[in-house]
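**Student:** I need the structure of the sequence given here:
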Amino acid sequence: MTLLGGVDIAWSVAVLPDGSALVSERNTGRILHVPKPGTGGKATLAGRLPITRTEGEGGLLGLAVPGDFDADPVLYAYYSTESDNRIAAMPWRDGTIGEPVVILSGIPRGRNHNGGRIAFGPDGYLYVGTGEAGDTSLSQNLGSLGGKILRITTDGDPAPGNPFGGSPIWSYGHRNVQGLAWDSRKRLWASEFGQDTYDELNLIEPGKNYGWPEVEGRAGNPEYVDPVAEWPTSVMSPSGIAVGPDDAVYLAALRGQSVWRVPLNPDGSAGTPTRHLQGAYGRIRDIHFVGNRVWITTSNNDRADRLLSLPLSAVGTKAG
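**Tutor:** Alright, predicted model coming up:
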């Protein structure tokens, strides 16, 4: 079932407590408000972010809704400007966004590898996946926000307990993180774009080094954390990820034009991945579980991308 059509790259979906959703349109900076399915309403324009859009992967990227949204209705967005990537907070009222207030700027921006996924963790802090913007040296540089997972407060400050003192950095050695999700044990999982060899699913631990650009995929080097699962780039290119009601990780694949399901074990290892929806909707950018349905967005660069609602069986979800 199509919940929204005619989108110019539907990059991120954020579900509101009332069952409606927001969709970011990467190429225009628009945020679209999709009514709760079954209510009969039509999608409306909630507002627009002041993006600078050039060729490549920048624009309006991730959206996030905090757990206390009902008490304090503020949304968060990750977007590109002429000079950087940044995160803004936006008040929400009567189906529209207010003036964005920048809480974090200076995230490196490039033609490619802009990261862009943001999500609130079980601890209430905002986690941010960034890319190295095409400069591989940034991933190992703890003085740069590029090629990292960040953990910040809603004011944009480094969250208490971060591993590098007053730094927002939570983990480093990443190439381009576009997926963040937590399982029932509150473990953080992240998807990682490889270059030519392997894409990755990583179990994220604070302060750890995930190896880029020194390694790609599993290396068995104790200086770096190996991925829990890896795939040839031809079958994956992972963007958004979600943890399903069965506590498996689901990865939206762009080049692979699929959803991959990865069962998780209590010890943090993974079972055998399975591939679903191969070629059915083209490139898949984001994925969420909403009620007893799975929502995906397409990313086919044709100004006709969609937000779709599918039965759980479409992606191989097991009974929870």
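**Student:** could you use CA atoms for every contact and neighbour count after this?
**Tutor:** Fine.
**Student:** please enumerate the helices of the stretch 1-150 of the chain.
**Tutor:** With DSSP state H, counting those that start in this stretch as the criterion, the stretch 1-150 of the chain has no helices.
**Student:** which residues touch residue 171?
**Tutor:** Shown in contact with residue 171 (Cα atoms under 8 Å, 6 or more residues apart in numbering): 148, 149, 150, 204, 205, 206, 207, 208, 209, 210.
**Student:** only whichever of those are buried, select them in ChimeraX.
**Tutor:** Selecting only the buried entries of the contacts of residue 171 in ChimeraX, with 16 or more other Cα atoms under 10 Å as the criterion:
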select :148,149,150,204,206,209,210
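**Student:** quick check: the gap between residue 187 and residue 59.
**Tutor:** From residue 187 across to residue 59, the span is 29 Å (Cα to Cα, to the nearest Å).
**Student:** alongside the first, I'd like the structure of this one:
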Amino acid sequence: MALYLVLIQIEVRNTSFNPFTAKLKMYNTFMKKSRFLLIFLVALAIVAMILGLWRPLERRLHPTSNPKSSEAPQVSILISGLEVPWALSFLPDRDLLVTERKGRVLLIDLQSGKPVIKVIAKINEVASVAESGLSGIAVHPHFQQNHWIYLYYTYRRNGRYVNKVVRYELMNNQLTNPKIILDNILAARTHDGGRIKFGPDGYLYITTGDAQVAKAAQNPKSLAGKILRIKDDGSIPADNPFPGSPVYSYGHRNSQGIAWDKAGNLWSTEHGSDAHDEINLIKPGKNYGWPIVRGNEKRSDMESPILQSCEATWAPAGAAIIGEKLYFAGLRGEALYVFNIKTHDLHKYFEGEFGRLRAVVVGPDGLLYVTTSNRDGRGLPRPDEILVINPKKL
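**Tutor:** Down below sits the predicted model:
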């Protein structure tokens, strides 16, 4: 018993309270907790950053099937995995036609809820080099009676590049019976224009680039560097500004977007030379200056742009108008631009979020349908998509 008491006393002495030791233990405990808290906060910040950077991916997980405009989100992905989509055009039954630069024409069936892609043509003679290839598409205003679809594309003839407009019939989900309605449009690896649309007057309007021959834009005998206007069979309207010629306006470097406002005025977007991109109000027979003037330079016999980008660049492409707002896609600008045609205010949306944007059309649901162009050799390669954007939420 005595030995047991001695051992207890020794143990008590060894475990007696030591202020210094206690403080040291408290400090060590605090530092361990602080390190854990710091690691936790850093991890939380990284997770938050990742979620912020990949917010567009969240949208990709929820494709739209044609929502009502009042219910549609600001932006959603209709379809992904396309090969450099260039132009869009809706059929009367609300299905969507898409051109791809390498020569495919797609029909996206939007009737069954989930979009279904059908290949309705592969144009084998398309010369897809640099910026050239299959570009514009237009549906005839009386499609339900004649089934006519129009394409604009580049091909090689006698060792040189040429652009032409060809009319097809869409029968049983195939393009058939091709007929050339306009040919001999100067082409090149770049500056090929390519937008085609039917105007409110029922005529087909065609934008052409200068095909890297700047002086061609000022040559009235050349179809390059112009906006052209023809009948649906390729003949020349009697009221064209230059008798017997499809030329409607000239002096254009590379116009890739055209749209009409509710008053019937024609607007265009045009690529400048590295800068000084333009929004123009097109008037028949007028000269828009390239390559003699650019930007805010003026000449009494030439039209000045309504708006230009100064030393910046948008690389503007497709265009569409809703009310008083002109929506146009930016390739190099990687944004959707909204220009008020009354106040001339300009705003941009989704800058850098989806990459290069090419085509813009208004769907029958009042939403904007926009293509990306991220595999065209210019931007950061990623799968090309068709975006659906609700203009009411911009």
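**Student:** before we move on, the earlier item: quick check, nearest of the contacts of residue 171 of structure 1 to residue 192 of structure 1?
**Tutor:** Among the contacts of residue 171 of structure 1, residue 210 lies closest to residue 192 of structure 1 (Cα to Cα), at 9.9 Å.
**Student:** the closest one against residue 173, yeah?
**Tutor:** Yes: taking contacts as Cα atoms under 8 Å, residue 210 of structure 1 lies within contact range of residue 173: 4.6 Å.
**Student:** run the chain-centre distance for the strand ranked longest in structure 1.
**Tutor:** Longest strand in structure 1, counting residues (DSSP state E): strand 85-93. Strand 85-93 of structure 1 sits 16 Å away from the centroid of its parent chain (Cα atoms, centre = their mean, to the nearest Å).
**Student:** how about it, which residues of structure 2 does it hit?
**Tutor:** Aligning strand 85-93 of structure 1 against structure 2 (TM-score structural alignment) gives residues 163-171.
**Student:** contacting residues for the counterpart of residue 275 of structure 1 in structure 2?
**Tutor:** Correspondence of residue 275 of structure 1 to structure 2, assessed by TM-score structural alignment: residue 348. Residues near residue 348 of structure 2 by Cα under 8 Å, 6+ apart: 335, 336, 337, 338.
**Student:** now distance to residue 87 of structure 2 too, for those, in CSV please.
**Tutor:** Output for these, formatted as CSV (distance: Cα to Cα, whole Å):
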residue, distance to residue 87 of structure 2
335, 17
336, 16
337, 18
338, 19
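**Student:** give the aligned range of stretch 7-17 of structure 2 in structure 1.
**Tutor:** Using TM-score structural alignment, stretch 7-17 of structure 2 pairs with nothing in structure 1.
**Student:** tell me how far the ends of stretch 202-219 of structure 2 are from each other?
**Tutor:** With Cα to Cα, one end of stretch 202-219 of structure 2 sits 27 Å from the other.
**Student:** tally up the residues packed near residue 103 of structure 1, please.
**Tutor:** Look at residue 103 of structure 1: counted by other Cα atoms under 10 Å, it has 16 neighbours.
**Student:** again with residue 225 of structure 1
**Tutor:** That count, for residue 225 of structure 1 with other Cα under 10 Å as the rule, works out to 21.
**Student:** before we move on, back to that, which one among the contacts of residue 348 of structure 2 gets closest to residue 137 of structure 2?
**Tutor:** Among the contacts of residue 348 of structure 2, and counting by Cα to Cα, the member closest to residue 137 of structure 2 is residue 336, at 20.9 Å.
**Student:** what is the burial count for the aligned partner of the closest one in structure 1?
**Tutor:** The equivalent of residue 336 of structure 2 in structure 1 is residue 259 (alignment by TM-score structural alignment). For residue 259 of structure 1, the count of nearby residues is 29 (other Cα under 10 Å).
**Student:** which SSE is residue 259 of structure 1 in?
**Tutor:** strand 258-262 (DSSP states H and E).
**Student:** show me what that strand is packed against.
**Tutor:** strand 249-253, strand 274-276 (3 or more Cα pairs under 8 Å, 6 or more residues apart in numbering; DSSP states H and E).
**Student:** which non-adjacent residue is nearest residue 260 of structure 2?
**Tutor:** Closest residue to residue 260 of structure 2 apart from its sequence neighbours, by Cα to Cα, 6 or more residues apart in numbering: residue 266 at 4.6 Å.
**Student:** mind checking how far the counterpart of the one you found in structure 1 is from residue 102 of structure 1?
**Tutor:** When structure 1 is aligned by TM-score structural alignment, residue 266 of structure 2 is paired with residue 188. From residue 188 of structure 1 over to residue 102 of structure 1 the distance is 26 Å, taken as Cα to Cα.
**Student:** quick revisit: ok, the match of residue 266 of structure 2 - contacts?
**Tutor:** So residue 188 of structure 1 contacts 180, 181, 182, 203, 204, 205 (Cα under 8 Å, 6+ apart).
**Student:** swap in residue 212 of structure 1?
**Tutor:** 136, 139, 140, 173, 174, 175 are the contacts of residue 212 of structure 1 under Cα under 8 Å, 6+ apart.
**Student:** check the gap between the fifth one and residue 10 of structure 1 for me.
**Tutor:** Computed with Cα to Cα, the distance linking residue 174 of structure 1 and residue 10 of structure 1 is 24 Å.
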